[in-house]
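**Student:** only the shape, not the letters, is given here:
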């Protein structure tokens, strides 16, 4: 199955976030289905890495759409984001959680033998399962090979709620319902605060 075209990613970040639920991320034999995401807009979003402008670290956020933005969190966890919208807008979707589709043995090896939702319910866990590091930033996810995003099964129902771990952000951004998850999935990192949307 070919990857999704670049045009799929070139839309407003909150629309892309919802649209990514159920899509597949493929790296080698490992395939994951996306179950939870968060949207981050440009410099006007005080929760976004773009709030201080373009840097070497966040350059992939600024486009073009459909590129990986991988950053190191707390010096430990590599987090996968996907750039959205038009070049220069600096918007991206954080992949918060996934469900294994293929390559379970490889995923478990990379996750030190964990099983169940503990394997992939968290953005650092997704990065580890895909064995990513910051060298993947800028990689085009709409091309086959390496790391790519494939079509999947859209969820029957979606949950939404505020983003998590952004206590530093302005109140309006704290309350923005830009976290989306597949309803009735155990593969969600933060079920609290989610409601039908």
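**Tutor:** Perfect, thanks for sending it. All values reported here derive from a predicted model rather than from experimental measurement.
**Student:** CA only for contacts and neighbour counts going forward, please
**Tutor:** Will do.
**Student:** name the helix or strand for residue 78, please.
**Tutor:** strand 77-84 (DSSP states H and E).
**Student:** same for that strand, what does it pack against?
**Tutor:** Helices and strands touching strand 77-84, by 3 or more Cα pairs under 8 Å, 6 or more residues apart in numbering; DSSP states H and E, are strand 68-73, strand 91-102, helix 123-129.
**Student:** what lies in contact with stretch 111-123?
**Tutor:** Contact with stretch 111-123 is made by 77-80, 94-100, 107-108, 125-126, 128-129, 186-189, as judged by Cα atoms under 8 Å, 6 or more residues apart in numbering.
**Student:** report the spatially nearest residue to residue 62, omitting neighbours in sequence.
**Tutor:** Using Cα to Cα, 6 or more residues apart in numbering and skipping residues adjacent in sequence, the residue nearest residue 62 is residue 90, 3.8 Å away.
**Student:** what residue lies at the spatial centre of this protein?
**Tutor:** residue 95 (1.8 Å; Cα atoms, centre = their mean).
**Student:** who's in contact with the residue nearest to it when sequence neighbours are not counted?
**Tutor:** If the residues on either side of it in the chain are set aside, residue 95 comes closest to residue 37, at 4.7 Å by Cα to Cα, 6+ apart. The neighbours of residue 37, taking Cα under 8 Å, 6+ apart as the test, are 17, 18, 20, 21, 93, 94, 95, 96, 97, 179, 180, 181.
**Student:** ok, second structure coming up, stack it against the first:
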């Protein structure tokens, strides 16, 4: 854990949400929940913009009890229940009042793999975290982890980086499962590390 440095809040504030989504690739999610520690590398993301994007929960810049966290200052977690089954983890970006977020679609397990296997009741490591609902269960993330600062190790859930070579190619493509968003479904706002075995969908 000593080699993982917490990302500063500024990382989530100063650039376009699509740039932040790309820059999150290779970063580390650290989960210290229920007395168990797991870590994983982010390998797939999607960007959402409540100002212009019909696929975003906050479009068109709509504040509701559900989306309220998206209007807070960036660097916070937005965790919601999808189809009444899976919790999905998003990271809020930008300044307060500007509803944008990055969905974490897939991660590569680093440590605590036995804990992830127990939580998911899956033995094959390849299947542990290759999807947005799978990764939250593996990391122990639920609605209780909504609206947390991800820029502090005190919250039990945070995003960090390691000093290592990030030699990978980023693939850019359209997002998954948002046909309802009409023309915005075609926006090239999904990013993943080329040839990573944990990608949710090739």
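**Tutor:** Cool, the structure landed. Everything numeric here is computed off the predicted structure, so don't read it as measured data.
**Student:** superposing both, give me the TM-score.
**Tutor:** Remark: TM-score between the superposed chains equals 0.92 [TM-score structural alignment, normalised by the length of the first structure]; 190 aligned residues with a Cα RMSD of 1.3 Å.
**Student:** including distance to residue 167 of the first structure, could the helices and strands packed on strand 77-84 of the first structure go into a markdown table?
**Tutor:** Converted to a markdown table, those look like this (distance: least, Cα to Cα, whole Å):
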| stretch | distance to residue 167 of the first structure |
| --- | --- |
| strand 68-73 | 16 |
| strand 91-102 | 17 |
| helix 123-129 | 18 |
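**Student:** from these, pick the one with the highest average neighbour count.
**Tutor:** Greatest average neighbour count among these goes to strand 91-102 (a mean of 26), per mean count of other Cα atoms under 10 Å.
**Student:** residue range for it in the second structure?
**Tutor:** Residue correspondence for strand 91-102 of the first structure in the second structure, counting by TM-score structural alignment: residues 100-111.
**Student:** for the first structure, what spans make up the strands?
**Tutor:** 24-27, 30-40, 68-73, 77-84, 91-102, 148-150, 158-161, 179-182, 195-196 (DSSP state E).
**Student:** contacts for the shortest one?
**Tutor:** By that I understand strand 195-196 of the first structure. Taking Cα under 8 Å, 6+ apart as the criterion, the residues outside strand 195-196 of the first structure that touch it are 157, 158, 159, 160, 161, 183.
**Student:** which residue is the nearest non-sequential neighbour of the first one?
**Tutor:** Looking back up the chat, that one is residue 157 of the first structure. Of all residues apart from its sequence neighbours, residue 183 sits closest to residue 157 of the first structure (Cα to Cα, 6+ apart), at 5.4 Å.
**Student:** aligned to that neighbour, what sits in the second structure?
**Tutor:** Using TM-score structural alignment, the equivalent of residue 183 of the first structure in the second structure is residue 194.
**Student:** please apply the same query to residue 147 of the first structure.
**Tutor:** Aligned against the second structure - with TM-score structural alignment as the criterion - residue 147 of the first structure pairs with residue 157.
**Student:** what residues are up against the closest residue to residue 110 of the first structure other than its chain neighbours?
**Tutor:** With sequence-adjacent residues excluded and distances taken as Cα to Cα, 6+ apart, residue 110 of the first structure is closest to residue 129, at 5.6 Å. When contacts are counted by Cα under 8 Å, 6+ apart, residue 129 of the first structure is found next to 106, 107, 108, 110, 111, 119, 120.
**Student:** next, count neighbours for the first one.
**Tutor:** If I follow you right, that is residue 106 of the first structure. 15 (other Cα atoms under 10 Å).
**Student:** now the last one
**Tutor:** Neighbour count of residue 120 of the first structure, defined by other Cα under 10 Å: 29.
**Student:** aligned partner of it in the second structure?
**Tutor:** Residue correspondence, TM-score structural alignment: residue 120 of the first structure in this structure matches residue 129 in the second structure.
**Student:** which residue packs closest to its match, ignoring adjacent ones?
**Tutor:** Leaving aside its sequence neighbours, residue 129 of the second structure is closest to residue 135 (4.2 Å, by Cα to Cα, 6+ apart).
**Student:** which residue lines up with residue 77 of the first structure in the second structure?
**Tutor:** Alignment note: residue 77 of the first structure maps to residue 86 in the second structure; criterion TM-score structural alignment.
**Student:** residue 66 of the first structure too?
**Tutor:** Aligned against the second structure - with TM-score structural alignment as the criterion - residue 66 of the first structure pairs with residue 75.
**Student:** list the contacts of that match.
**Tutor:** For residue 75 of the second structure, the set of contacting residues under the criterion of Cα under 8 Å, 6+ apart consists of 9, 11, 12, 13, 91, 92, 93, 149, 150, 151.
**Student:** include distance to residue 31 of the second structure and neighbour count when you put these into a markdown table, please.
**Tutor:** Conversion of the contacts of residue 75 of the second structure to a markdown table gives the following (distance: Cα to Cα, whole Å; neighbours: other Cα atoms under 10 Å):
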| residue | distance to residue 31 of the second structure | neighbour count |
| --- | --- | --- |
| 9 | 18 | 18 |
| 11 | 19 | 16 |
| 12 | 19 | 28 |
| 13 | 22 | 18 |
| 91 | 14 | 28 |
| 92 | 17 | 30 |
| 93 | 20 | 33 |
| 149 | 13 | 23 |
| 150 | 10 | 26 |
| 151 | 13 | 23 |
